[in-house]
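*Asks:* Need coordinates for the following:
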Amino acid sequence: MAFGSPSGPPAGARQLAQLLELVQSAGHVDFKDARGPLGLTQRQSNGKFTRDEAEALIGLLEAEQESRRLEGEATTDGADERPGGGPPPDEPLRLSRGERQAAEAALKLKDVADDVLAAELQRRGWVVMAP
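*Replies:* As a prediction, the model looks like this:
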């Protein structure tokens, strides 16, 4: 794999459109504007995401949007809500690189078989029990 090349299949057009909509509802103009606050790479700020990267970022942005919506319902009557589904953000959303990497890692763990995951946790000293 060449330096800086994506490590998976590219995200589809629908996924990118959904991601751009979420980035804009988080208070950013486009991917380039969100590069620093969301910790995007130069490749990602040009709108080039792998499926896994896009899915992880969509999950994070949807969770943040939902928490902002719930905060807005708790503090206001919702009269000044935007058609996008939530109150306007006070400031653009910022995510740390660690938050993004944790979301991508959690997404990858969904594909790992239970017995393999349990064996790895036991190897690291954890006690594992079946549900």
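
*Asks:* contacts and neighbour counts: CA atoms only from here.
*Replies:* Fine.

*Asks:* For the protein, which helix extends over the most residues?
*Replies:* Across the chain, the helix with the greatest residue count (assigned by DSSP state H) is helix 51-75.

*Asks:* and it, which residues are buried?
*Replies:* By 16 or more other CA atoms under 10 Å, the buried positions in helix 51-75 come out as 51-62, 64-65, 68-69, 72.

*Asks:* before we go on, could you also do this sequence so I can check it against the first one:
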Amino acid sequence: MTKIFMSILVFILPGVLMAAPISAENVKCTAKYFEVLPDGNARKAESVLKVTDDSTAHLLLETELEGRGYVFNGPKKNGPYMLTISKAPDYTFGSNTTGEFSAEGRLQVSVVEGNIVHKLECYRR
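*Replies:* Just a heads-up that it's a prediction; the model follows:
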């Protein structure tokens, strides 16, 4: 009986914990901008994404930074989640990707444009 109980804990419980719903309280996303200047110095900026939709089934976080819109978008029950980095103000040129949080609780996408990197990094607690 103990072996059965231990098997349940070892094999089933981690999957149940990873499938726990997301919320505005346990997902934090940050937009990051990094530019290498001609003189070798770097220019950096960051902005935390703000909750713009928090319904019973859906979570949407957004911000703008250095001429780009950054979006985390997805269902609360389970993924996949969409990350978007697009050029403001029309948001018709950019990058979308879908994915799941890693075992460490991290999900990210980066867009490289020459000496500039735009990164959207999200953590699930």
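
*Asks:* Got a TM-score for the pair?
*Replies:* Here the TM-score for the pair of chains, by TM-score structural alignment, normalised by the length of structure 2, is 0.23; 56 aligned residues with a CA RMSD of 4.9 Å.

*Asks:* Show me where structure 2 has its strands.
*Replies:* 27-36, 42-48, 50-54, 58-65, 68-75, 81-87, 94-99, 106-113, 116-124 (DSSP state E).

*Asks:* hang on, the earlier thing: counting by contacts, list what the longest helix of structure 1 packs against.
*Replies:* helix 13-25, helix 97-109 (3 or more CA pairs under 8 Å, 6 or more residues apart in numbering; DSSP states H and E).

*Asks:* need the ones you listed in TSV with mean neighbour count and distance to residue 45 of structure 1, can you?
*Replies:* As requested, the helices and strands packed on helix 51-75 of structure 1 are exported to TSV (neighbours: other CA atoms under 10 Å; distance: least, CA to CA, whole Å):
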stretch	mean neighbour count	distance to residue 45 of structure 1
helix 13-25	17	11
helix 97-109	15	14
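
*Asks:* Would you convert those into CSV that also reports distance to residue 122 of structure 1?
*Replies:* Shown next, in CSV, are the helices and strands packed on helix 51-75 of structure 1 (distance: least, CA to CA, whole Å):
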stretch, distance to residue 122 of structure 1
helix 13-25, 36
helix 97-109, 16
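
*Asks:* what about residue 14 of structure 2, distance to residue 81 of structure 2?
*Replies:* 20 Å (CA to CA, to the nearest Å).

*Asks:* Counting neighbours, go ahead and name the busier of the two.
*Replies:* Neighbour totals were compared for residue 14 of structure 2 and residue 81, and residue 81 leads with 17 against 12 (other CA atoms under 10 Å).

*Asks:* Look up how far residue 109 of structure 1 lies from residue 117 of structure 1.
*Replies:* In terms of CA to CA, residue 117 of structure 1 sits 8 Å off from residue 109 of structure 1.

*Asks:* same check, this time on residue 119 of structure 1
*Replies:* Noted for residue 119 of structure 1: a distance of 13 Å to residue 109 of structure 1, by CA to CA.

*Asks:* quick one, what contacts residue 16 of structure 2?
*Replies:* Counting by CA atoms under 8 Å, 6 or more residues apart in numbering, residue 16 of structure 2 makes contact with nothing.

*Asks:* swap in residue 51 of structure 2?
*Replies:* Counting by CA under 8 Å, 6+ apart, residue 51 of structure 2 has contacts 24, 59, 60, 61, 62.
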